[in-house]
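Participant: give me a model of this one.
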Amino acid sequence: MLIGAIETHFTGWDWAVVAFYMVFTTWIGHVMSGKAATVKDFFLGGRSMPWWAVSGSMIATEISALTFIGVPGGVYAAQGDWTYLQWGIGSIIARFIVGYWLVPLYYAREIYSPYDFMGNRLGEPVRKLVTLLFSLGAILGQSVRVLVTAVILYAVTGWSMTWCIVAIGVFALAWTLMGGMRTVIWTDVIQFGVFLLGGVLALSWLVSHLGWDEIVAVNRGFTTPEGVAVDKMRIFDFTLPWENSLLNYTFWVGVIAMPFQNLAAFGTDQLNAQRMFCCGSQHEARKAMLWSSVAIATTLLMLAVGSGLFAWYQIKGLTPDEAAKFAEDPNNVFPVWIVTVLPPGLTGLILAGAFAAAISSLDSVLAALSQTTLSAVLGREKVEAEEGSARMVKLSRWTVVIWAIFLTSFAVWMAASRKDAEDKNLIDLAFGMVAYTYGPLLGILLAAILQGRRSFIGIVIGVVLSMALVAWVRPELPRLLEALQISPEALVQSRPQIAFPWFYPINAILTLACSMLPIGRIERDTDS
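Facilitator: Sure thing, here's the model as predicted:
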């Protein structure tokens, strides 16, 4: 391999494969989508999607380029290992709870989102509040996924991050407008297949050239420059929370905190829940949810790829260009390896899958944001009454356009603000950003389901306190204060020492408790 700019390894053949793949996927999505004649067709796929396609779409959205790039990058980092896999325990627990508890509740009446359910139970002000929370969480969380794919484009093309993000946004907008959720789901299924193929091909290449035993030996026998021995294939960490409250990847986080996170992700986040509503019955929706648990196998595959990449560069060494890219951001390791090691054409196919997967994640959130916005602004009754009108479908499409511009712009801002960040772990960044909203959303859902009187003022208090707690611990507020030329020193020195995953259960319980305050009582509709 010649020493030179990384970008020169991405050949004309690769660009041709990327172009063909994007056009082919767009065509397939168009053919499979049918005509979105009503709002239900546009947002829920006419509630006629097969469960296996919905399940594949759930997996593709959950995995996305974040897992494809962030997981190998996390393993490659000096202190990286496989402990991230412990989070999968909580994910599987939550899917069974959603499938057997929430799905029957949601399918009892024809609704478009969990926010319709919460609004029906607790009133229109609550519906608008949770829609606002979802919108905020979608902007924070999905902008990271856009950023991940921009990292790939940047690594292999040398384009500016801004142009990389804009290109992703334009394609996502086109795919969403093409046919709504039918297009989103069918293109997701294609992306999942290519993602899986890319991971298998990469691991097979690494094993065939290094040998699995050699990969294991290098990863288990690694010592950092500081002389610290690291088992980079370690899975379990049983450190108790009171022994070290700052660890994100422990067994206790996996079995206690992450079920709350995944309950919020699959039960209250319209990005995922919208897929459930595309099934024709609660039985089909439950099957789609439970079978999406196989996503953990994809995570395991990408962890193995990360260990293979670490062994590859420990044995083969780094060129100056590679060393510079990896020092800039460990998440560059997999795209750079794909471009510089794999043969032309295959490089283009795998990276095209990564691009398309990120686009499919973005078009999913655009569809979800648009649906919830219309429901909150116009009222669910008006949307349902005019669901077959050309005016409402046109309005749905314009809402998609507005959100696409906003979300792309926010991703551009995040890319600029991330340049000086010390922590480059994209997995932590993505999950940390949704910590602002997932706890409150789950708390409000529990307030809607569980018996007892509720207070709208109390719910608002719980939401404000929850978000303030996260802002106190997360790094975003100090960075904002610094940008405003305000010293964040006092804030940083007083912050509690706690890992962000614990805010999922803490804030859910806090919001639920505040909803019971004896002020501003809500007249509950328990028949919804």
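
Participant: alpha carbons only for contacts and neighbour counts from here, please
Facilitator: OK.

Participant: where do the helices sit along the stretch 351-500 of the chain?
Facilitator: Secondary structure of the stretch 351-500 of the chain, counting by DSSP state H, counting those that start in this stretch: helices at 380-385, 390-417, 426-449, 456-473, 476-483, 489-494.

Participant: for comparison, sequence B:
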Amino acid sequence: MSPYCTIIPIAIYFGVLVGISKLTAGKKDNQTFFKANKKAPWYLVAFGMVGVSLSGLTFISVPGAVESNSFSYLQMVMGNVVGYWLIMWVLLPLYYKMNLTSIYSYLGSRYGKRSQKTGSFFFLLSRVIGASLRLYLVALVLRPLIFAPLNIPFAVTVAITIALVWLYTHKGGIKTIVWTDTLQTFFLLAAMLVFVFWLSGQLNGFGAAFDQLSEQNLSQVFFWEVNDGRQFFRSFLTGILMTLVMNGLDQDMMQKNLTCRSLKEANKNMFSLSLIFFIVNALFLFLGGFLTLYAQQKGIDAKGDELFGAVAQQASGFFYVMFILGVIAATYSSADSALTSLTTAFCVDFLAIEKRPTDQQIALRKKAHIGFSVVLFVVILIFGSLNNRGLIFLLFTAAGFTYGPLLGMYAFGLFTRKKVSDLFVPVIAVLSPVVAYLIKENAVSLFGTRLTFEILLINGAMTFIALFLMSKGNVEEDT
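Facilitator: Purely as a prediction, here's the structure:
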């Protein structure tokens, strides 16, 4: 397809997003931007959060991994579901009881302001790297299709990518995102379902296609061998922990939950999300299996992350456009909420915006929103200059270490009444991921095995133990 044929549906898509932002912006004050005035319908929040949970990386990588890992990913998804339920039972009641805007205000209440800023800093670091990586990847997808044929430089490609996010989030913030993410989740799921039904038809029907998956042992879900990296209990526990920290302790994900009218509605949102999330991931695995079979049938030599795009390119223009819209929807549903949550966390935790005069609050929030747009732009350009996928994903992995201290800090605060000096908490939180990284790098010589997601639990446990060793007495009141 010519770049002009590709750009038309994309332009229409973003035109709709901007139109939604104008309709939903409301008063444009900080309560609208940060909390949607606590009036967001829970069912829209739940549906929209599916798209946020499934980034562009998931859209591409989960189907591409079926050939090598069968349906084993579903074991982790089962753990994800339990993780969502734990958030519903443990964390959401706390956040609603304290009426939080930034969830890291809990750390300030429990330990002190330094701890609050430490937790928020770890979130900011993780989210900047993660959102930049996702936007970098979508820029790479769009560049050969649109920008390179038109001789538009990479920096301009990135600037347009960031500007589009800013354009439909700068007024309404989270209130707008509740609605735009609903639309983007719809397009993401529509793209997936279009390919599932089309591919099943190409493979003589869903039943025949599933039989082929079974014959090639591509539909196996459970793996029980202890030494297998796909082993059930290992994957299941990983799913629980990753959901707890990357959703329950993440301002980006929790900010949407806090837009619901009440704890009861937030719980409905979380429970519905867990069920939809499971079903959607199961469908993505079927998609991956069908893509694998179709590629074998047509002699398409592509594997892993390249598989979905390669099959889409072999299909008609409609299917290719649906693939592009699916990638964009998956990526932007994560990026827009990331920009809003970065702005919220920084304004609340570092600028103490809620304590400033009313006439300063909106101006500060707007400056922070523009500032983080610039930060994302710069980080994406750095990724582009590195020109090394391995190094980029290493940075993404390193950012994941920052969730360990958050896990330890929250666990210690929730399950003990011990007092810890606010001076010690930031030091412990910084040292724990450093030690955890050293353990991970030397795991084979120390334990005779590689550590993957288990390092998150080790990181959190070290933080918890260090806080316990530095504690004195008990807190006097519940936070």
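
Participant: quick check: TM-score for this pair?
Facilitator: Aligned and superposed, the two chains score 0.89 in TM-score terms (TM-score structural alignment, normalised by the length of the second structure); 471 aligned residues with a C-alpha RMSD of 2.8 Å.

Participant: show me what His283 of the first structure aligns to in the second structure.
Facilitator: Matched to the second structure by TM-score structural alignment, His283 of the first structure sits across from Lys264.

Participant: gap between Pro93 of the second structure and Leu263 of the second structure?
Facilitator: Distance from Pro93 of the second structure to Leu263 of the second structure, counting by C-alpha to C-alpha, to the nearest Å: 7 Å.

Participant: and for Gln184 of the second structure?
Facilitator: In terms of C-alpha to C-alpha, Gln184 of the second structure sits 25 Å off from Leu263 of the second structure.

Participant: who has more neighbours out of these two?
Facilitator: Under the neighbour definition other C-alpha atoms under 10 Å, Gln184 of the second structure and Leu263 were set side by side, and Gln184 has more, 28 against 18.

Participant: what does the one helix or strand the more buried one maps to correspond to over in the first structure?
Facilitator: Assigned by DSSP states H and E, Gln184 of the second structure belongs to helix 174-202. Mapped onto the first structure using TM-score structural alignment, helix 174-202 of the second structure spans residues 181-209.

Participant: again with stretch 242-251 of the second structure
Facilitator: Using TM-score structural alignment, stretch 242-251 of the second structure pairs with 261-270 in the first structure.

Participant: for the alignment partner in the first structure of Ser126 of the second structure, the count of nearby residues, please.
Facilitator: For Ser126 of the second structure, the aligned position in the first structure is Gly137, judged by TM-score structural alignment. By other C-alpha under 10 Å, the residues close to Gly137 of the first structure number 20.

Participant: can I assume Gly137 of the first structure is in contact with Thr437?
Facilitator: Yes. In this structure, Gly137 of the first structure is within contact of Thr437 by C-alpha atoms under 8 Å, at 5.6 Å.

Participant: list the buried residues for the longest helix seen in the second structure?
Facilitator: In the second structure, assigned by DSSP state H, the helix with the most residues is helix 263-298. Across helix 263-298 of the second structure, burial judged by 16 or more other C-alpha atoms under 10 Å covers 263, 265-274, 276-278, 280-295.

Participant: ok, the alignment partner in the first structure of Ser341 of the second structure to Phe431 of the first structure distance?
Facilitator: In the first structure, Ser341 of the second structure lines up with Ala368, judged by TM-score structural alignment. Ala368 of the first structure is 19 Å from Phe431 of the first structure, where distance means C-alpha to C-alpha.

Participant: give me the more crowded residue out of those two.
Facilitator: The residue with more neighbours, out of Ala368 of the first structure and Phe431, is Ala368; 28 against 17, by other C-alpha under 10 Å.

Participant: contacting residues around that one?
Facilitator: Contact analysis of Ala368 of the first structure by C-alpha atoms under 8 Å, 6 or more residues apart in numbering lists 43, 270-271, 274.

Participant: can we see that at 6 Å?
Facilitator: By C-alpha atoms under 6 Å, 6 or more residues apart in numbering, the residues touching Ala368 of the first structure are 270-271.

Participant: nearest residue to the residue positioned nearest the centre of the second structure other than its sequence neighbours?
Facilitator: Centroid-nearest residue in the second structure: Ser53, 5.0 Å away (criterion: C-alpha atoms, centre = their mean). Of all residues not flanking Ser53 of the second structure in the chain, Ser334 sits nearest, at 7.5 Å (C-alpha to C-alpha, 6 or more residues apart in numbering).

Participant: quick check: the one you found touching Val52?
Facilitator: Yes. Contact criterion C-alpha atoms under 6 Å: Ser334 of the second structure and Val52 qualify, at 4.6 Å.

Participant: show me what Val463 of the first structure aligns to in the second structure.
Facilitator: Using TM-score structural alignment, Val463 of the first structure pairs with Ala429 in the second structure.

Participant: now its match. Nearest residue, chain neighbours left out?
Facilitator: Using C-alpha to C-alpha, 6+ apart, the closest residue to Ala429 of the second structure is Pro405 (5.1 Å).

Participant: residues in contact with the one you found?
Facilitator: Pro405 of the second structure touches 429, 460, 463, counting by C-alpha under 6 Å, 6+ apart.

Participant: what does it align to in the first structure?
Facilitator: Under the alignment (TM-score structural alignment), Pro405 of the second structure maps onto Pro440.

Participant: related to what we said a few turns ago, what about the residue of the first structure sitting at the aligned position of the residue nearest to the centre of the second structure, which helix or strand?
Facilitator: In the first structure, the residue matched to Ser53 of the second structure (TM-score structural alignment) is Glu62. Under the criterion of DSSP H and E, Glu62 of the first structure resides in helix 51-65.

Participant: show the subsequent helix or strand relative to that helix.
Facilitator: With DSSP H and E setting the assignment, the helix or strand that follows helix 51-65 of the first structure is helix 71-76.

Participant: measure the equivalent of Val66 of the second structure over in the first structure to Leu429 of the first structure for me?
Facilitator: With TM-score structural alignment defining the correspondence, Val66 of the second structure maps onto Val75 in the first structure. Going from Val75 of the first structure to Leu429 of the first structure by C-alpha to C-alpha gives 15 Å.
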